[in-house]
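# Sequence plus predicted model, see below.
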Amino acid sequence: MMKNITNISYKVLLFLVILIPFNLNSKTVVDLIKTNPDLSLFYSHLKETGLEEVLEKKLPWKWTVFAPTNKAFKSIPQTAKDKILSDKSFSKSLMMDHLLTGQKISSDFGEDATTVVTVSNKPLQLFKKDSLFVKDMVVVKENINANNGVIHHINCLMFVQPSEDDYRLTESQKRNFPITSCCMRTDTEVKEWIKSAKEKF
């Protein structure tokens, strides 16, 4: 009798060890984005641009997604909504600015900036202090794990450009920081983003 109970207990323990972690990590990045009400606007643009299907495919790599919250979309200038988000090609390019191939969690980074490249072939500089930063932008929620990648929430839409094109920087800043990434907040930034989208970055 005791032997049977022991065997049953062992099988239950084995089930808990093997199957439960799998179930906890059974959702894709799209599943997690789609079911998060704070990411509903981001999801709608992934769906409209066809990126939802790309992120759902079984591929030999995982994804890192910097997911703009609804607050981020509501804070952009109206010109960005009219000229970027309403244009499928531009919208897709902007969403791709927020995607990396390969899973990058916050513990992968230290205080020295590390340069990574987005799916849209734009470099981002990431570093970790108390929080994970994308250059000057703080990640507000880190390391949301899926079975095919990781999601980090940000409260803005990223505007990435070579520092030499950034009129706000001094010559010294341009030399020391070759890549500028910030929140898209002004009509001028919208204009510059559209210009860069039409050219080779």
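The structure has been received and is ready for your questions.
# rest of the way, CA atoms for contacts and neighbours
OK.
# Can you tell me the SS state at the residue nearest the centre of the chain?
The chain has Phe66 as the residue nearest its centroid, 1.5 Å off, counting by CA atoms, centre = their mean. For Phe66, the assignment made with DSSP: H, G, I helix; E, B strand; the rest coil gives strand.
# isn't Leu51 right up against Lys92?
Yes - distance between Leu51 and Lys92: 7.5 Å, which falls inside the contact criterion (CA atoms under 8 Å).
# helices or strands next to the longest strand along the chain in the packing?
Using DSSP state E to assign secondary structure, the strand with the most residues in the chain is strand 137-146. On a contact count with 3 or more CA pairs under 8 Å, 6 or more residues apart in numbering; DSSP states H and E, strand 137-146 meets helix 29-34, strand 132-134, strand 149-154, strand 179-183.
# try this one next to it:
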Amino acid sequence: MKYIVLSATLLLGSTAFAGGGSAMPAGNTIAGIVSSDPNFSTLLAAVKAAGLVETLSSPGPFTVFAPTNAAFAKIPKADLDALLNDPAKLKAVLLYHVVAGRVTAAQVMGMSSGKTVNGASVRVSTMGNSVMINDATVTKADVRASNGIIHVIDTVMMP
């Protein structure tokens, strides 16, 4: 069983998860890509609410399993509103979608699990060319950013 190992400095960095600011940077960072794609507007709002803008703009590298607006729409509105209004819980959920390092789709397909930045592991399974992370299907892989890789998923994963 292969695992992706987290860097302790990522979790313990002085401002890595303090976040802050409400402006999303433009450019080819993960944050910039999310901010420029209308399919990620709910993810963008969540990243801002959790104070993770600076983290996703930092050098990384990170691999982000990014849920689309349609993925967030699967969550009942009251539950989503409650999550968006609880920064600590929201941060835990969002960090469950992030893995330290640059992990390509080819590498993901060779794994059975991976450890996320929030400390919990996700299951990885493949069927043909389809890749599942827990119950989420990767719908677009290897969106390259200057500070990592984005894999688009169709379901918000809960730790």
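Arrived safely, thanks for sending. On a predicted model such as this, the values are computed, not experimentally measured, just so you know.
# hang on, the earlier thing: tilt between the longest strand of structure 1 and strand 149-154?
For strand 137-146 of structure 1 against strand 149-154, the angle by axes from the mean of the first three to the mean of the last three CA atoms, to 10 degrees is 150 degrees.
# where along structure 1 do the strands fall?
Going by DSSP E, structure 1 shows strands at 63-68, 99-101, 114-117, 123-128, 132-134, 137-146, 149-154, 158-162, 179-183.
# tell me the most buried of these?
strand 63-68 (a mean of 25; mean count of other CA atoms under 10 Å).
# mean shift between it and structure 2?
With the two structures superposed, strand 63-68 of structure 1 lies on average 0.6 Å from its match in structure 2, counting by mean CA distance after the TM-score superposition for structure 1.
# In terms of secondary structure, what does that strand contact?
In terms of contacts (3+ CA pairs under 8 Å, 6+ apart), strand 63-68 of structure 1 is packed against strand 99-101, strand 149-154.
# Export those as JSON lines, with columns for distance to Phe22 of structure 1.
Compiled in JSON lines, those are given as follows (distance: least, CA to CA, whole Å):
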{"stretch": "strand 99-101", "distance to Phe22 of structure 1": "22"}
{"stretch": "strand 149-154", "distance to Phe22 of structure 1": "14"}
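# what's the closest of these to Ile179 of structure 1?
Distance to Ile179 of structure 1, taken as CA to CA, is lowest for strand 99-101 among those, at 16.5 Å.
# which residues are in contact with the closest one?
Trp61, Lys62, Trp63, Thr64, Val65, Phe66, Val116, Val117, Thr118, Val119, Ser120 (CA atoms under 8 Å, 6 or more residues apart in numbering).
# repeat that for 7 Å
Contacts with strand 99-101 of structure 1, where a contact means CA atoms under 7 Å, 6 or more residues apart in numbering, come from Trp61, Lys62, Trp63, Thr64, Val65, Phe66, Val117, Thr118, Val119.
# so what's the third one closest to, chain neighbours aside?
The shortest distance from Trp63 of structure 1 to any residue other than its chain neighbours is 4.3 Å, reached at Gly149 (CA to CA, 6 or more residues apart in numbering).
# Now check Leu100 of structure 1 against structure 2: what is it aligned to?
Correspondence of Leu100 of structure 1 to structure 2, assessed by TM-score structural alignment: Val99.
# where's its match relative to Ser121 of structure 2, distance?
Val99 of structure 2 sits 10 Å away from Ser121 of structure 2, taking CA to CA, to the nearest Å as the criterion.
# returning to what we had before: same list (the strands of structure 1) but as a markdown table, adding distance to Ser44 of structure 1.
Shown next, in a markdown table, are these (distance: least, CA to CA, whole Å):
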| stretch | distance to Ser44 of structure 1 |
| --- | --- |
| strand 63-68 | 12 |
| strand 99-101 | 16 |
| strand 114-117 | 24 |
| strand 123-128 | 24 |
| strand 132-134 | 23 |
| strand 137-146 | 19 |
| strand 149-154 | 16 |
| strand 158-162 | 17 |
| strand 179-183 | 20 |
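# mind listing what whichever residue in structure 2 pairs up with Phe66 of structure 1 touches?
Using TM-score structural alignment to pair residues, one finds that Phe66 of structure 1 aligns to Phe65 in structure 2. With contacts taken as CA under 7 Å, 6+ apart, Phe65 of structure 2 has the following neighbours: His97, Val98, Ile150, His151, Val152, Ile153.
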